[in-house]
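Colleague: Sequence and computational prediction follow.
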Amino acid sequence: MCTVIVHVPEVAGDPVRLLAVRDEDPGRAWDALGESWPEAYPGVIGVRDRRAGGAWLAADPAAGRVAVILNRADQIPDDGAPLDSRGHVVLDAIAGTRPSGSPRTHGFNLVEADAQGARVIMWDGDGVRTVALESGIHMIAHDDVDDPATARITAWRSAFAAPGPGERWYEPWLDTLERTSAVGPVDDRAIVRDNRPFGYPTLTLLACAASIDAAGARVLYGEFDEPGAWNRLSLR
């Protein structure tokens, strides 16, 4: 039940910005942002899932490409055959291969961003759909883009203003994220979350901020001190 906020600029050439907030089982080990696949994906950085070897978020800084994946409900029939890890969908996207057909994975929302804009590729077990994001602020969680049925999107999308210039453009978004935490981690509107009351063993663990333009992609990373609890992140 991760959350991604994306700003697509109105002026061509201005950077695309995103803030990705990750929910996962704290007991599932991961590697912090870094070059975790030097042989298979040289130059690619990401947040690596140690169990399956894929990525939650990955970026090719030189190419100016970022991708992050969010789980969503699906309609995959249980035929007993093993499913592929969704984390490898992220690495494929960074390498230039987008999902198509009927991916052999559980459902996902794949957010892709580059200097030309951003898009969300959605797979729910019924079909793959792609939505190109128009200029402005967008939020993605476990349903469709800007879905009004998702409580946190309805509550907070308008609270995230278009980011300003400068290297610390993300600070006002962290201010907004702090304000959202006032509802508490088990409120359906929460972005920094404890999903256990909803039947999932996941809590908010970390966040990444990314800025992408013609010069490339810059990604910053920070972990919360305690899963599912807000503290001011120091992104590096």
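Modeller: On my side now, so go ahead.
Colleague: CA only for contacts and neighbour counts going forward, please
Modeller: Fine.
Colleague: could you point out which element follows the lengthiest strand in the chain?
Modeller: Longest strand in the chain, counting residues (DSSP state E): strand 203-213. The helix or strand immediately downstream of strand 203-213 is strand 216-223, counting by DSSP states H and E.
Colleague: got the angle for that next one vs strand 203-213?
Modeller: Going by axes from the mean of the first three to the mean of the last three C-alpha atoms, to 10 degrees, strand 216-223 is angled at 160 degrees with respect to strand 203-213.
Colleague: Can you list the buried residues in strand 216-223?
Modeller: Across strand 216-223, burial judged by 16 or more other C-alpha atoms under 10 Å covers 216-219, 221-223.
Colleague: Using CSV, lay out those residues together with distance to A95.
Modeller: Formatted as CSV, these follow (distance: C-alpha to C-alpha, whole Å):
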residue, distance to A95
G216, 15
A217, 15
R218, 17
V219, 17
Y221, 21
G222, 25
E223, 26
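Colleague: what ranges do the helices span in the chain?
Modeller: With DSSP state H as the criterion, the chain has helices at 87-94, 151-156, 171-180.
Colleague: by contact count, what packs against the first one?
Modeller: It stands for helix 87-94. strand 55-60, strand 65-71 (3 or more C-alpha pairs under 8 Å, 6 or more residues apart in numbering; DSSP states H and E).
Colleague: try it against this one:
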Amino acid sequence: MLAVRDEDPTRPWDAPGPWWPDEYPEVIGVRDRRANGAWLAEDSPAGRLAVILNRDVLSVPDGSLESRGGIVLASVSGESLPQRPRTAGFNLVEVAGPRAWVTIWDGLRLRRQQLEPGVHMISHDEVDDPRTARIVRWLPDYREITQRQGPEMAFEQWAHQWVAVLSASSALGPFDDRAIIRDNHPHGYPTMSLLVCVAEIRAERVQLASAVLPEPGVWAEAPFVLA
């Protein structure tokens, strides 16, 4: 998995670490300090990882919303989602060993689909959505790498090649609809790309590395640190 975190750079957060020792002693994740939830988290001994993406919804009940970061911590710990989450909309990607799912909450109903073997890409809409410009532009490149090299590439090998595609995508600039590393201010959101994570999930362990972008919304070769 390759995941890019877009967030308001003024909102405080922490890179992957064991930030929940009492409630979730085996969990390592990217913590949102304000709500104490997680954008991405993994439980390595259980072979689980979850990451959440915001999803626009037409309306949500005022004053009754909980943080989406709690959904990630519950998921990676093996807890079931409520049928009507008290959160704004989301796309939740869950991986447990060789299996992966995407759960979509649009504020009205919860949909869950198991992903077929292969390479997939998701942002704020549907899986492999042809309406999302960055998916149309870059998903074929990620699929071609895996088809050419085979699914048994070593972690360092596939991560290097996938990050190379990410680097190439930055030539578009952060305001382009096709960009993966983004500055979303022109689209009406105060979010910018801040962090890149790569992870390999197996039944017996999770290997996770992350790199903080030196400047929000701008790609630069930054060292990846194993969690």
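Modeller: Great, that's in hand. In this text the structure is predicted, and so the values were computed from the model without any measurement.
Colleague: close enough to count as contact, A41 of structure 2 and I71?
Modeller: No. Judged on C-alpha atoms under 8 Å, A41 of structure 2 makes no contact with I71 at a distance of 10.4 Å.
Colleague: more neighbours, those two?
Modeller: The residue with more neighbours, out of A41 of structure 2 and I71, is A41; 29 against 26, by other C-alpha atoms under 10 Å.
Colleague: Identify the spatial nearest neighbour of the more buried one, chain neighbours not counted.
Modeller: G29 (3.9 Å; C-alpha to C-alpha, 6 or more residues apart in numbering).
Colleague: what's the matching residue for that neighbour over in structure 1?
Modeller: Matched to structure 1 by TM-score structural alignment, G29 of structure 2 sits across from G46.
Colleague: neighbours of that match, just the number please.
Modeller: G46 of structure 1, neighbours per other C-alpha under 10 Å, totals 27.
Colleague: Likewise for N91 of structure 2?
Modeller: Per other C-alpha under 10 Å, the neighbour tally for N91 of structure 2 reads 25.
Colleague: That one pairs with which position in structure 1?
Modeller: In structure 1, N91 of structure 2 lands on N109 (TM-score structural alignment).
Colleague: I'd say that match and D74 touch.
Modeller: No. Using C-alpha under 8 Å, N109 of structure 1 is not in contact with D74, being 10.8 Å away.
Colleague: joint contacts of the two?
Modeller: Common neighbours of N109 of structure 1 and D74, counting by C-alpha atoms under 8 Å, 6 or more residues apart in numbering, are W123.
Colleague: wait, isn't W39 of structure 2 in contact with G70?
Modeller: No. Counting by C-alpha under 8 Å, W39 of structure 2 does not reach G70; the two are 9.0 Å apart.
Colleague: distance of the corresponding residue of structure 2 for G166 of structure 1 from W105 of structure 2?
Modeller: Correspondence of G166 of structure 1 to structure 2, assessed by TM-score structural alignment: A154. Per C-alpha to C-alpha, to the nearest Å, A154 of structure 2 is found 34 Å from W105 of structure 2.
Colleague: ok, those two, which is more surrounded?
Modeller: W105 (23 against 9).
Colleague: show me the contacts for the match of G29 of structure 2.
Modeller: So G46 of structure 1 contacts 32-36, 55-59 (C-alpha under 8 Å, 6+ apart).
Colleague: separation between it and V192 of structure 1?
Modeller: 21 Å.
Colleague: Quick check: the longest strand of structure 1 compared with structure 2, mean distance?
Modeller: On superposition with structure 2, the mean distance recorded for strand 203-213 of structure 1 (mean C-alpha distance after the TM-score superposition for structure 1) is 0.6 Å.
Colleague: List the contacts of the spatially closest residue to P42 of structure 1 that is not a sequence neighbour.
Modeller: Of all residues not flanking P42 of structure 1 in the chain, E35 sits nearest, at 7.7 Å (C-alpha to C-alpha, 6+ apart). Contact partners of E35 of structure 1, counting by C-alpha under 8 Å, 6+ apart, are 42-46.
Colleague: Surely R48 of structure 1 is in contact with D31?
Modeller: Yes. With contact defined as C-alpha under 8 Å, R48 of structure 1 counts as touching D31 (5.0 Å).
Colleague: Give me the more crowded residue out of these two.
Modeller: When R48 of structure 1 and D31 are compared for neighbours, R48 comes out ahead with 23 against 14, by other C-alpha under 10 Å.
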